[in-house]
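Undergrad: What follows is a predicted protein model with its sequence.
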Amino acid sequence: MTYDAVLEAAGSFGRYQIQLFFILFVNAIPNALLFTAIVFLHYVPDHRCSLEHLQTQNLTYNSTSLNVLYPWDVETNTVSKCTIYNVTDEQLKALKINNTTFISHQVIDCPNGWVYDNPFGIQSPMMEFQYLCDESWYVPLMSSLFMFGMLSSTATGPLSDRFGRRPVFLATTLIQFVATFLCSFTNSATFYGMLMFTMGFSQMANYISAFIIGAEFTIPTKRNLISISSYISFSVGYIIAPCLAYLIPNWRWLLRVNGMIGFLYIPMYWLMPESPRWLIAQGQMEKAKKIFHKIATCNKKAESLSILKDEINLLSKEEQMEKRVGMSQLNQLKKMASSLQMLFIVLVTMLSFFTVSVIYTGFSMSVQALSGNMYINAALLGAIELPGEVVAYLAVQYISRPISHGGLMLMTGLSCLSIALAKNSSTIFTLLASLFGKMCNLAVYYILYIHTTEIAPTLTRNSLMSTGTIISGMGGIVSPYFVHAVKEHGFFLPYLLLALLAITSSILTLFVLPETKGVALPETVEDALNFKTYLKACGICASQKKPNKQPKKLESSIELERLENM
C-alpha cells in the first residue's frame, strides 16, 4: 500500500484536514500584510527643496508664486524636485511675479532638505532616511532586498528535508515576527536593509513550509484545494494591509503592530503537526503512527486503525525504494539537456515564471504611481485577485492548458500595452487596466505552477519547480526598479517593456508548451516529449522518437523486489 492509500484509509479530506487548512489559511495572512506593507514603507511623496533659509511665511507647498524659485525640469514637465535657485530674501522681496524669474541665478542642490506634498500623512522610512534625488535609487534597492530574501528562502528546502517541516515552519515564523518588530526601532539604513532581507526570507520560508505540510496531509486529487486556498488567504491579507496602513500611518508603529501580531500565532506551536510522510522517510514510525491514529480518529475512520498499523510499517521500505529510484534522476536531467525540444520547453516555462513575477510585483508596488487614493487603489489591487483566482480555477478545470496559460498571459500583456499607450492621460482608464491586468496575471501565476508540474517528468519535477521558483524570485528582485522607472520617467516605456515581455511569453506558450490537461503525468523525458503541442500540429517541430511503453507503476516495495529477481 502506498502512502496516499494509507492516507485515504485514514481519511484524505475529512475533519482533520479541514481544521489543518483553516490553520494554513490563517497562517498566510501575515505574509500578505508584510508584502503589501512595502508599498507604504517605501512611499515617497512629491517633494521640493525646503525654503527654511528664506522668510516665506504663509506660502504652501503648491503656492504658484514659488514656482519661479525652482528650475523647470523638462523631463518630468514640472518644477525641479531636487534643485533651487540660489536667491536671497532681498531678491525674493523684489520679485515681480508677472515678469521676473531667477533663471539667471546659480542653481544649487537643496540646502535645507525637502518639504513634502503628503496628502495621506504617511511617515515612511524612506522620508526619514531622505532617500531622495541622487539617493532615490536606495528605495528600489530596499524593496529588492526584501525580494532577494524571498528568493533565498529556497535554501530552506534542504533544511526542511533534514530537520523536518514543522521545526523549519516554527523557526521561520518566529524569525518573521521578531525581525519585523525589531525593524521598527532601527535608525540605521544598513540595519533596515538587513532586516528587510530577513523579513522576506522568513515570510516566504514560512509560507512554503506550511504549504508542504498541507500538501503531505492529503492526496493529489485534493491538493488543488490547498493551492487555491493559499492564494485566497494571501489575497485576504492583501486587502487588510491597506486598511491597517491607513489606521497606522507611522512606519515604526505599522511594523510594530505587524510584529506583535505574532503573539496571536503562539498556538501554532501546538496546532501545527509534523508531516507523517517526512517522519516515515526518517524511519520515525511510532510518531507517524500516532499522527495517522489522530487523523483516523478525527475523521471517524477508527475501523481503519488496525489495518493502518500493518501498512505503515511497509511504508518505510517504500521510502527506501524511492531513494534508490532517485539515483536515476541525474540520468533524466541529462536526457533533458540533450533534447533541444525539451530545453526549449523549459526555457519558455522559465520565461513565464520571470514574466508573471515581474508583472505581479510591478502592479502591486506601483500603487503610488496611480492617481487617486493609494489606500483604496491598494485594496482594489488585492480584491481583484479573488475573481482572478476564480478565473484560474475554472480555467484549470475546463480549458486547455496552453490556451488558458497563454491566453491569460496575452490579456495581461495587452493591459500593459494599453497603459503604456494611454500614458496616464485618463487616470480611471489606467486604474481599470491595472486591475484587469493584475487579475489576468494572478490567474496565470496559478495556472503556471500546475502546467509546469504536469510538463516535468517525475524524477525532474522537483528540480524544475525549484528552478522556476528561483527565476520567479529574480523577477521579483527586478520589479522594484520598474516601479522606480514609472515614478521617475512616466508610464510609457516601463509598461511597454512589460507588454512586450508578456506578449512574447504568451505566443511562445501557445505554440511551444504542450497540452497536459487530463493526461497522465509523464514518468520520463520521452513521455514528456510525446505530449501534443501546436507546433507539432502545424508540422513545424521535428518529429520525435516515440517513447517506449511506459512501465507499470510500482505500488509497493514487495512488487519491486519481485520484478528485480525475475
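TA: Yes, it's here. Numbering: from 1, shown residues only.
Undergrad: alpha carbons only for contacts and neighbour counts from here, please
TA: OK.
Undergrad: and the spatially most central residue of the chain, what is it in contact with?
TA: Taking CA atoms, centre = their mean, the centroid of the chain lies closest to residue 357, which sits 6.5 Å from it. Contacts for residue 357 (CA atoms under 8 Å, 6 or more residues apart in numbering) come out as 445, 472-473, 475-476, 479.
Undergrad: same thing but 7 Å
TA: Neighbouring residues of residue 357 by CA atoms under 7 Å, 6 or more residues apart in numbering: 472, 475-476.
Undergrad: Out of those residues, list just those in helices.
TA: 472, 475-476 (DSSP state H).
Undergrad: before we move on, back to that, with neighbour count added, can I get the contacts of residue 357 in a markdown table?
TA: Output for these, formatted as a markdown table (neighbours: other CA atoms under 10 Å):
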| residue | neighbour count |
| --- | --- |
| 472 | 22 |
| 475 | 26 |
| 476 | 28 |
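Undergrad: Which one of those is nearest to residue 175?
TA: Closest approach between the contacts of residue 357 and residue 175, by CA to CA: residue 476, at 21.6 Å.
Undergrad: okay but that closest one is in contact with residue 358, surely?
TA: Yes. Using CA atoms under 7 Å, residue 476 makes contact with residue 358 at a distance of 5.5 Å.
Undergrad: Spell out the secondary structure type for residue 121.
TA: coil (DSSP: H, G, I helix; E, B strand; the rest coil).
Undergrad: this is the other structure I want to compare:
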Amino acid sequence: MSKEREFKELNVFGFYQKRLSLLLFLSTIPSCILSFRFLYTVYEPEFHCDVPAALSENNINVTESKYEYLLNVTVPWNTNDKQELVRSECFNYDMYGIDTLTNESGTGWVVNNTSPCKRWRFAQDGVSALTEFKFVCERAWMKPFTFTVYAVGKMFGTCAVGPTSDKFGRRVVFLVLIALQYIALLLLSFSTSAPMYMSVVVLTGVVDTVYPPAISLGTEFASTEKRTFITFCAQMGYSLGFLVLTFLGYFFRDWRWLLRAFSFTALLYIPYYWLIDESPRWLSSVGREEESQRILSKIAKLNKTHNIPSHDLEELETNLSGSLKNEKVKSLKFFEVLKLVLKQPVLLKRLIIVFFAWYCTSLTYYVIELQQFVGKSFFESLFIGTCRHCCNCGLLSNLC
C-alpha cells in the first residue's frame, strides 16, 4: 500500500485539516495590514508652507482675509506639473521687520529671496504620521525610508524564523508572531516622535513573518497532494487583508485609531491557543513521540477514524513524520542544508531561478500596490526622495 493511498484510506485530510486550513487562512490577514498600512500611516495630503511662526504669533486672532493676505506675502506661488498656480510647499519669502508687517502696506518688508519653511498647512490635519512628524521637503526622504526600514526588519525576521521554529516548534513561533504583530501595531499607534516611529516600524517588519510557520504547520499535517491547497489558503488570507484594511481605513481616518482598531481584532485569535496543535513531524524529529502520538490520536478522532486499528495509526504517524517510528531522525541545521544545496549544481541552479522569480514577482507586486505610497510611483518616491536628501546633505553632489 502506497503512502498516499494510506492517507486517503485513513481520511488524513478530514475535518481536522479543513479546520486547520480555515485557521491558517484567517491567521495571515494581519500580514497584509502590516505590509500596506503605509498607504494610510504615511498618506500625503495636499500641503503648502504656512505663515512663519514669528508672524503668526503676532497675529493670533486674525480674520480669514487677513490670514490669506499673510499667506500671499510670505509664501511664493509656483507652477506645478499641471501648469496650475499653487503655493510653495517648501519655501517662504525672507522677511525683515516682521513686527511692522501687520497690514497690506507692509508688503515692502518682504523680499524675493526665499528660505526653507519650518511650518506647513495640510489639507487634512492629523490624518497620518507624515503630517504629524513632518516627513516633507527636507525630510521627505523619510517617507520611502519608512518602507525601507520595514523591509530590513522583515529580512532579519525571515532569516530568524526558520531556525527558531526548528528550535522551539512551529506552533510556539506561530502563536508568538501573531501576538507580536498586534502588539507592534498597537505600540506604533502611540509613537511620539519620528525616531520612535521608525524604531517600531523595524519591529513590525521583524514580526511580519508568520508565513513560514503557518505554511509549515499546514503542510506537515496533510498529505503531499493537499499541500498546495494549504498554501493557497494562507495566501488567500493575505488577499482578504486588503478588504479588511480598506474597510477600517474608511471608518478610521486618523492613522493612530486605524492601528488601534485593528489591534483590537487580536481578541479573535485567542482561541488559536487551544485550536492549533504542534506539528507531529516536528515532534517526532525532536524525539517527543508521546506528544506526537497524542496529537495523531486527536486527529483520528476528529476525522472520525478513531476506530482504526492501532497499527494503521502507527503507519499514519510514520507517514506524517516522514520516517520509521523507531528510527532516530537527525534534523539538519540551516547552514548544513545550504552546504548540501551548494554542492549540487542542479539544486543550486533551481535555487537561483526561484530566488530570481520571487524577486521579480515581489518587486512588481509591491510597485503596483504601493504606487500611491506618496502620491507618485513607488520607485520615483523611493529613489528621488532619497537622492534629494543625499544632495541636500552633500552626498552624491557630483551626480546631483
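TA: Arrived safely. Just so you know, these numbers come straight off a predicted model, no measurement behind them.
Undergrad: TM-score them against each other, please.
TA: The TM-score (TM-score structural alignment, normalised by the length of the second structure) is 0.79; 367 aligned residues with a CA RMSD of 3.7 Å.
Undergrad: aligned partner of the residue nearest to the centre of the first structure in the second structure?
TA: Residue 357 of the first structure maps onto residue 362 in the second structure, with residues paired by TM-score structural alignment.
Undergrad: what separates the aligned residue in the first structure for residue 269 of the second structure from residue 79 of the first structure, distance-wise?
TA: Following TM-score structural alignment, the counterpart assigned to residue 269 of the second structure within the first structure is residue 265. For residue 265 of the first structure, the distance to residue 79 of the first structure (CA to CA, to the nearest Å) stands at 49 Å.
Undergrad: and residue 92 of the second structure, that one's in a strand?
TA: Yes. If the criterion is three-state DSSP, then residue 92 of the second structure is within a strand.
Undergrad: Spit out the contact partners of it.
TA: 49, 74-76, 114-117.
Undergrad: and residue 169 of the first structure, how many neighbours?
TA: 27 (other CA atoms under 10 Å).
Undergrad: Pull up the gap between it and residue 297 of the first structure, please.
TA: 25 Å.
Undergrad: what residue of the first structure is the furthest out?
TA: Max radial position in the first structure (CA atoms, centre = their mean) goes to residue 94, at 56.6 Å.
Undergrad: hang on, the earlier thing: from residue 479 of the first structure, how far off is the residue nearest to the centre of the first structure?
TA: Residue 357 of the first structure is 8 Å from residue 479 of the first structure, by CA to CA.
Undergrad: Tell me which helix or strand comes right after the longest helix seen in the second structure.
TA: Looking across the second structure with DSSP H, the single longest helix is helix 142-168. Next along the chain after helix 142-168 of the second structure, taking DSSP states H and E as the criterion, comes helix 170-188.
Undergrad: So for whatever helix or strand comes next after that following helix, what gets flagged as buried?
TA: Next along the chain after helix 170-188 of the second structure, taking DSSP H and E as the criterion, comes helix 194-207. Using 16 or more other CA atoms under 10 Å as the test for burial, helix 194-207 of the second structure gives 197-207.
Undergrad: ok, average deviation of helix 194-207 of the second structure from the first structure?
TA: Its aligned residues in the first structure lie a mean 1.7 Å from helix 194-207 of the second structure after superposition (mean CA distance after the TM-score superposition for the first structure).
Undergrad: how much does the following helix or strand past that helix stray from the first structure?
TA: Counting by DSSP H and E, the next helix or strand C-terminal to helix 194-207 of the second structure is helix 211-219. Following the fit onto the first structure, the mean deviation recorded for helix 211-219 of the second structure is 1.4 Å by mean CA distance after the TM-score superposition for the first structure.
Undergrad: what does the helix or strand that helix 211-219 of the second structure is followed by contact?
TA: Proceeding C-terminally, helix 211-219 of the second structure gives way to helix 227-251 as the next helix or strand, assigned by DSSP H and E. Contact partners of helix 227-251 of the second structure, identified using CA under 7 Å, 6+ apart, comprise 21, 24-26, 28-33, 215, 218-219, 258.
Undergrad: farthest pair in those residues?
TA: 219 and 258 (33.7 Å).
Undergrad: buried sites along the strand of greatest length in the second structure?
TA: Ranked by residue count and defined by DSSP state E, the top strand of the second structure is strand 110-116. Neighbour counts over strand 110-116 of the second structure (16+ other CA under 10 Å) mark 110, 114 as buried.
Undergrad: Also stretch 361-372 of the second structure?
TA: 370-372.
Undergrad: Equivalent analysis for stretch 207-226 of the first structure, please.
TA: Under the neighbour-count criterion of 16+ other CA under 10 Å, stretch 207-226 of the first structure has 207-219, 223, 226 buried.
Undergrad: same deal with stretch 74-89 of the first structure?
TA: Judged by neighbour count (16+ other CA under 10 Å), stretch 74-89 of the first structure contains these buried residues: 79-87.
Undergrad: and if you look at stretch 304-316 of the second structure?
TA: Buried residues in stretch 304-316 of the second structure (16+ other CA under 10 Å): 305, 313, 315-316.
Undergrad: matching residues in the first structure for stretch 240-260 of the second structure?
TA: Mapped onto the first structure using TM-score structural alignment, stretch 240-260 of the second structure covers residues 236-256.
Undergrad: chain center to that stretch: distance?
TA: 19 Å (CA atoms, centre = their mean, to the nearest Å).
Undergrad: swap in stretch 192-205 of the second structure?
TA: 13 Å.
Undergrad: Residue 89 of the second structure versus residue 56 of the second structure, what's the distance?
TA: 18 Å.
Undergrad: To clarify, my last question referred to residue 148 of the second structure.
TA: 25 Å.
Undergrad: ok, back up a step: and the buried residues of helix 194-207 of the second structure, which is closest to residue 390 of the second structure?
TA: residue 198 (18.9 Å).
Undergrad: can I assume that closest one is in contact with residue 144?
TA: No. Residue 198 of the second structure is not in contact with residue 144 according to CA under 7 Å; the separation is 11.4 Å.
Undergrad: what about the strands in the stretch 1-150 of the first structure?
TA: Assigned by DSSP state E, counting those that start in this stretch, the stretch 1-150 of the first structure shows strands spanning 46-49, 72-73, 78-79, 83-85, 107-109, 114-117.
Undergrad: ok, residue 49 of the first structure touching residue 85?
TA: No. Taking CA under 7 Å as the definition, residue 49 of the first structure is not a contact partner of residue 85, at 10.0 Å.
Undergrad: Report the inter-axis angle for the longest helix of the second structure versus helix 170-188.
TA: Here the directions of helix 142-168 of the second structure and helix 170-188 differ by 150 degrees (axes from the mean of the first three to the mean of the last three CA atoms, to 10 degrees).
Undergrad: From the contact counts, what lies against helix 142-168 of the second structure?
TA: Applying 3 or more CA pairs under 7 Å, 6 or more residues apart in numbering; DSSP states H and E, we find helix 142-168 of the second structure packed against helix 194-207.
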